[in-house]
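S.K.: Mind looking at a prediction? Sequence and model below.
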Amino acid sequence: MAFTLEQLRGFVTVADELHFGRAAARLQMTQPPLSRQIQKLERTIGAQLLERDNRSVTLTPAGTAFLTEARRLLALAEAAPGLARRVSSGSAGLLRISFTAASAFGGLGALLNALSGRLPDVELVLSERVTRDQVAALRNEEIDLGMGRPPVDAEVFDSRLLSREAVLVALPAGHRLLVAGRPLTAADLAGEPVIMHSPLEARYFYDLVVRLVDLDHQNVVHTVSQILTMLWLVEAGRGLAFVPASARRLGIAGVGFAELAVPADMPADPVELHLIWRHDARNPALWSALRVLDDTSAASHDA
């Protein structure tokens, strides 16, 4: 048999007053049923909590230890309904966000600041995944919100453009092309060794670069999936790489950046980062987060 919250309240009140009569008055009850509550509680626990005689009431060592836990349980019980209401409304709870490595040095920080500022009682749990793995995690309901690259299956997911940025050419410091003074063309890059995006692990960037530049794949010396790895290879003089403009923020001293000429039929800032979530997501905190990000986006456009 488990003890009840009523028994806990009775015990805590008696422990505060150290007097059954005063405790009963505080609880707006008579003394005999309060005494029976405490006796039932002691039988359930299997330990004596109070020493009582005609003149005084004192806590036993077991009672002193139990009092701390009893207060904690009562506090949790009192807070639980409010917490449930806040979780139901989306103002509290847990939001699991996954992001690509490139977005970590792009828009991730601003997004987290906006959410934590407006939803302080929502715990943000982060994980790094490539877009393909984000989509799988969203399907399996392992995460609530992704920060990844298009396209996505519109029958299952909603998405929203979060940011756009240019593609830059990363070159070893001192490279002759860094002083060209203009956007670089495919002709400028002919014959240069290239560190290329993996067509499997970084398919979005691979397809984008192929559309931007007519590359001779015989010049590809390394194929990798992470922007940071590319830049370290550039710094080592292994070749040039095509990276999003936010990669500049990584501040690798031995790497310089040049603009890339973009074909007329493509936007000047072709790298897109999207928020991605399930149509049928059940986490109220997700919908609250999306409203916050809507407001933040609207405010930035009005500024």
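M.R.: Nice, I can see it. Residues are numbered from 1 along each chain as shown.

S.K.: all contacts plus neighbour counts: C-alpha atoms, from now on.
M.R.: Will do.

S.K.: Longest helix in the protein, please.
M.R.: helix 61-89 (DSSP state H).

S.K.: other SSEs contacting that helix?
M.R.: On a contact count with 3 or more CA pairs under 8 Å, 6 or more residues apart in numbering; DSSP states H and E, helix 61-89 meets helix 5-17, strand 92-99, helix 284-302.

S.K.: Show me which residues of the longest one are buried.
M.R.: By neighbour count on 16 or more other CA atoms under 10 Å, the buried set for helix 284-302 is 284, 285, 286, 287, 288, 289, 290, 292, 293, 296.

S.K.: what about versus this one:
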Amino acid sequence: MFTFDQLAGFIAVAEELHFGRAAERLNMTQPPLSRQIQKLEKTVGAELLERDNRKVRLTAAGTAFLEEARRLMALANRAPLTAQRIASGSSGLIRIGFTAASGLSILGPLLEKISAGLPGVDIDLHELVTGEQIAGLQSGELDIGLARPPINGDFFDSYLLQRETMVLAAPSGHPLTELNRHVREDDLKDVPLIMHSPGEASYFYDLAVRMLQIQHANVVHTVSQILTMVSLVAARRGVALVPRSTSLLGIQGVDFLPLEGSAHYPVELHAVWNRNITNPALSQTLKVLGYRDD
């Protein structure tokens, strides 16, 4: 197998087309340089240079080999820097899980922040519900999750990214839109309600039942996704309790009304990570997002 010294010697001779100048460029004498080239040609199994007393020329094989030799030397010179960047976390890959709801508001600005602060880090996105993200964090398939509470502090660390209020999504023109005040619990007594699934959207379900005395006889649909919920509101199937950021969907035919007491039941979104993960890009990403491990 050839060595990088042999490659460097060949490149110098090929560029100078003169053994003496090439040897001077490499701070060596001509005889050992000639031996390096001979060993390289023997290893390659082809004559790379034509030599006579007056000049040196590249053979066709030598011309082709020169391009590959330069590429190999560039890779060799770049490898230590690449390793240093990976070790420091300024390069590499960060795998992020996110919920559909988090994609409505915070995901875009968050990705812009990471890309600006760590341009050498590639981002791999996975749309998953919170339970699936937690499983991915446990298995090591994800580095960061954008998830809702509760978060198991025995295994995970977390950082609050966003806090917002719940609002009432109602069909445009619905009598509730004419109140000109915060919607109260009594206002919903006989109103058809589109409700979060207690199993697949337990975080939002728990918030809703803590905020209001839900009249289950009024529940006309139970769904797990915010987008589905608002689409049903637009179809005038009922009203729904959703995070304020849902208004960013821009679905026509839906108004978003303030709810009395909603400030006491904020919707939280956290960055969550497995504290045993050693990906250097993880710690750098968290710093970019504002987390400080003091």
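M.R.: It's in. These figures come from a predicted structure and were not determined experimentally.

S.K.: roughly how far is the longest helix of the first structure from the heart of the chain?
M.R.: 27 Å (CA atoms, centre = their mean, to the nearest Å).

S.K.: same deal with stretch 139-155 of the second structure?
M.R.: Distance, stretch centre to chain centre, for stretch 139-155 of the second structure: 15 Å (CA atoms, centre = their mean).

S.K.: ok so, going back, give the aligned range of the longest helix of the first structure in the second structure.
M.R.: Per TM-score structural alignment, the counterpart of helix 61-89 of the first structure in the second structure is residues 60-88.

S.K.: how close does that stretch sit to the first structure?
M.R.: Once the two are superposed, stretch 60-88 of the second structure sits an average of 1.9 Å from its aligned residues in the first structure (mean CA distance after the TM-score superposition for the first structure).

S.K.: and the residue nearest in space to the middle of the second structure, helix, strand or coil?
M.R.: Nearest to the mean C-alpha position of the second structure, by CA atoms, centre = their mean, lies residue 123 at 3.3 Å. Under DSSP: H, G, I helix; E, B strand; the rest coil, residue 123 of the second structure falls in the strand class.

S.K.: Distance-wise, check the closest residue to it other than its chain neighbours relative to residue 29 of the second structure.
M.R.: Leaving aside its chain neighbours, residue 123 of the second structure sits nearest to residue 94 (5.1 Å; criterion: CA to CA, 6 or more residues apart in numbering). Per CA to CA, to the nearest Å, residue 94 of the second structure is found 49 Å from residue 29 of the second structure.

S.K.: Looking at the two, which has the bigger crowd around it?
M.R.: More crowded of residue 94 of the second structure and residue 29, by other CA atoms under 10 Å: residue 94, with 21 against 15.

S.K.: Which residues are in contact with the most far-flung residue of the second structure relative to its centre?
M.R.: Distance from the centre of the second structure peaks at residue 53, with 60.5 Å (CA atoms, centre = their mean). Applying CA atoms under 8 Å, 6 or more residues apart in numbering to residue 53 of the second structure gives no contacts.

S.K.: Correct me if wrong, but it is in a helix.
M.R.: No. Under three-state DSSP, residue 53 of the second structure sits outside any helix and is assigned coil.

S.K.: surely residue 11 of the first structure meets residue 38?
M.R.: Yes. Contact criterion CA atoms under 8 Å: residue 11 of the first structure and residue 38 qualify, at 6.1 Å.

S.K.: Those two: which is more packed in?
M.R.: The neighbour count for residue 11 of the first structure versus residue 38, taken as other CA under 10 Å, is higher for residue 11 (29 against 22).

S.K.: separation between the more buried one and residue 42 of the first structure?
M.R.: Distance of residue 11 of the first structure to residue 42 of the first structure, computed by CA to CA: 10 Å.

S.K.: Tell me which residues of the match of helix 61-89 of the first structure come out buried.
M.R.: With burial defined by 16+ other CA under 10 Å, the residues of stretch 60-88 of the second structure counted as buried are 62, 65, 66, 69, 73, 85, 86.

S.K.: Over to stretch 212-227 of the first structure?
M.R.: 212, 213, 215, 220, 222, 223, 224, 225, 226, 227.

S.K.: Just the ones of the residues you listed in helices?
M.R.: If you go by DSSP H, those have 212, 227 in helices.

S.K.: now the buried residues of stretch 212-227 of the first structure in TSV, with distance to residue 131 of the first structure?
M.R.: As requested, those are exported to TSV (distance: CA to CA, whole Å):
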residue	distance to residue 131 of the first structure
212	21
213	23
215	25
220	24
222	21
223	18
224	15
225	12
226	12
227	14
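
S.K.: Would you mind pulling the contact partners of stretch 214-234 of the second structure?
M.R.: The contact list for stretch 214-234 of the second structure (CA under 8 Å, 6+ apart) reads 100-101, 169-172, 189-197, 200-201, 208, 237-240, 242, 246, 251-254.

S.K.: ok, residue 120 of the second structure - contacts?
M.R.: Contacts of residue 120 of the second structure (CA under 8 Å, 6+ apart): 90, 91, 92.

S.K.: rerun that using 10 Å as the cut-off
M.R.: Neighbouring residues of residue 120 of the second structure by CA atoms under 10 Å, 6 or more residues apart in numbering: 85, 86, 89, 90, 91, 92, 93, 114, 281.
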